[in-house]
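# Show me the folded form of this:
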Amino acid sequence: MPTNSPESEPHRHRRMAESFGADADRYDRTRPRYPEEMIARIAAAAPGPDVLDVGIGTGIAARQFQAAGCRVSGVDVDPRMAELARRDGIEVEVSAFESWDPAGRTFDAVVAGQTWHWIDPAAGAAQAARVLRPGGRLALFWNVFQPPDVLRDAFAEVYRRILPDLPALGQAGPAVDLYASLLDKITDGVRAADAFGEPERWQYAWERVYSRDEWLEQVPTHGPATGLPPERRRELLEGVGAAIDAAGGAFTVHYDVLVLTAVRRGE
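I've put the predicted structure just below:
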């Protein structure tokens, strides 16, 4: 999820974008997957099987697209994440997407899971238009999590204490609402490319029960925690763990998957 206030411009914070590979195995092991219904819909809506995964990371979404019958290639800024994705036989090039050289290659779909907020919305959309075949589909998606209200407030209090410069955690309301301005900016970038049909938004809901240990294992993979010194990270995990213990030791997280998608117009 975006780790800055949606009013900021996350793509300007490249150092955080390049921090997730510090523990790539943990990231791959703990980060949530995406609904199969969404994967199948994107694959079926593309004119062919060739998919470029932008910000492929460790290959979480890429493996799901492979299972759906797609041929997946990837681009990522972090060589540590790219190396893990290559273990599944995926060809991954290390580059910022905006400056990546496709060497004449084109694709039926350009997808990005949990990453497009790190990409310049105008330059990224223009690059996607260059590498998509006519009728090809751009599909950008995010898992947005919402813990129960009592834990949302308790988590926010812990993060405010340890990471006081993270304003989004102090905002009230559903988590998906925090993405509204971000998606508006990305939509503006897609429209500015003047190469796509009108962008659409899809949404999928799912839930998962987490134990205390399962949630704490995932916490260090989120942007604010990746660069914390060991002592502050330990303080963060202790605070979050205490909140979960007070709530009974396990809880249900509601996920909304937000999808922004558009079709590349013909030449």
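
# contacts, neighbours, all on C-alpha from now
OK.

# Residue 40: how many residues sit nearby?
Residues lying near residue 40 (other C-alpha atoms under 10 Å) number 15.

# measure it to residue 133 for me?
Distance, residue 40 to residue 133, by C-alpha to C-alpha, to the nearest Å: 20 Å.

# Same question for residue 224.
37 Å.

# of these two, who's got more company?
Neighbours were counted for residue 224 and for residue 133 using other C-alpha under 10 Å; residue 133 has more, 24 against 20.

# and the more buried one, which of the three is it?
Under DSSP: H, G, I helix; E, B strand; the rest coil, the three-state class of residue 133 is strand.

# Tell me how far it lies from residue 221.
For residue 133 relative to residue 221 (C-alpha to C-alpha), the value is 34 Å.

# Same question for residue 110.
24 Å.

# Comparing these two, which shows the higher neighbour count?
residue 110 (26 against 23).

# surely that one meets residue 127?
No. If you go by C-alpha atoms under 8 Å, residue 110 and residue 127 don't touch, sitting 10.1 Å apart.

# most residues in a single helix of this protein, which one?
Ranked by number of residues, the top helix in the chain under DSSP state H is helix 230-246.

# Could you give me the buried positions within the helix or strand following it?
Per DSSP states H and E, helix 230-246 leads on to strand 250-263 as the next helix or strand towards the C-terminus. Neighbour counts over strand 250-263 (16 or more other C-alpha atoms under 10 Å) mark 250-251, 253-263 as buried.

# let's see this one next to it:
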Amino acid sequence: MAAIARAKGLDVEVSAFEKWDSQGRTFGLVSFGQSFHWVDPAVALPKIRTLLRPGGSLALAWNDIEPISELKSRLDAVVARFHADGRTASLGSRASWGTEASPEASANSATAEPVRKVEPVEHPALTQRRDAGFAPNETTFVEDLHYSRHDWLSIVFTYSAQLTMDPVKRAVMREEMSAEIPDDGLDARNEALLVLAGA
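From the prediction side, this is the model:
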């Protein structure tokens, strides 16, 4: 990314954000694209306040892209087999697991199975910003997309949960997901989130 930016004539400084030296510079905008979860907010947010000029803004953006149609359930089932904790959450929601009996199992509590419950909650990005003295606003942008099998898998396997897997398990998971995706690819929806916060 740094090489691409430099090739376009942009000045680039490579550093962990928490250790980066601003050398007294201030900015009208500080932005994180799909990356704020990589920094320590307890360190980063106070630092950002010192970087922003009066009237400046902090912009945080994430994509939340999921397949639509019944294919989503099949792909989720593959993911669940490889991530034992079974916990996933979309932006703006909290996924929790409880134990409830299905109608078929109601007569036998021993057959109760975990059921995913999703409760609407404020996204942590908003709460963290408010706690640090920012005034955040949330905007969601929705777009319908289509991906080839290769392009979809290329996205999924850039996510941290997959990047940190055992390489052999990751390869098997990719093969199983690939087998579920039709030759003509899949339709998906992106509910992109922008949190824009003024100091």
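
# follow-up on the earlier one: quick check: buried residues in the longest helix of the first structure?
Buried residues in helix 230-246 of the first structure (16+ other C-alpha under 10 Å): 233, 236-237, 239-244.

# Could I get the full set of helices for the first structure?
For the first structure, applying DSSP H gives helices covering 14-17, 24-30, 36-45, 60-67, 79-86, 121-131, 149-162, 180-192, 212-218, 223-226, 230-246.

# Same list, those helices, but as CSV with distance to residue 106 of the first structure please.
Shown next, in CSV, are the helices of the first structure (distance: least, C-alpha to C-alpha, whole Å):
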stretch, distance to residue 106 of the first structure
helix 14-17, 25
helix 24-30, 28
helix 36-45, 16
helix 60-67, 17
helix 79-86, 20
helix 121-131, 5
helix 149-162, 43
helix 180-192, 18
helix 212-218, 35
helix 223-226, 31
helix 230-246, 42
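
# So which of these is nearest residue 201 of the first structure?
For residue 201 of the first structure, the closest of those is helix 180-192, at 9.3 Å, according to C-alpha to C-alpha.

# Does anything pack onto that closest one? Which helices or strands?
With contacts taken as 3 or more C-alpha pairs under 8 Å, 6 or more residues apart in numbering; DSSP states H and E, helix 180-192 of the first structure sits against helix 121-131, strand 250-263.

# try it again with 7 Å
Packing contacts for helix 180-192 of the first structure, counted by 3 or more C-alpha pairs under 7 Å, 6 or more residues apart in numbering; DSSP states H and E, involve helix 121-131.

# Show where the helix it packs on falls in the second structure, residue numbers please.
Across the second structure, the stretch matching helix 121-131 of the first structure (TM-score structural alignment) is residues 41-51.

# quick one: that stretch to the first structure mean distance?
Stretch 41-51 of the second structure, aligned to the first structure and superposed, deviates on average by 1.6 Å (mean C-alpha distance after the TM-score superposition for the first structure).

# of the helices of the first structure, which approaches residue 138 of the first structure most closely?
helix 121-131 (7.3 Å).

# Which residues are in contact with residue 76 of the second structure?
Residue 76 of the second structure sits next to no residue when contact means C-alpha atoms under 7 Å, 6 or more residues apart in numbering.

# Trace it over to the first structure, please.
Matched to the first structure by TM-score structural alignment, residue 76 of the second structure sits across from residue 156.

# next one: residue 131 of the second structure
Under the alignment (TM-score structural alignment), residue 131 of the second structure maps onto residue 192 of the first structure.

# ok, and the closest non-adjacent residue to that match?
Among residues not flanking residue 192 of the first structure along the chain, residue 122 sits closest, at 6.7 Å (C-alpha to C-alpha, 6 or more residues apart in numbering).
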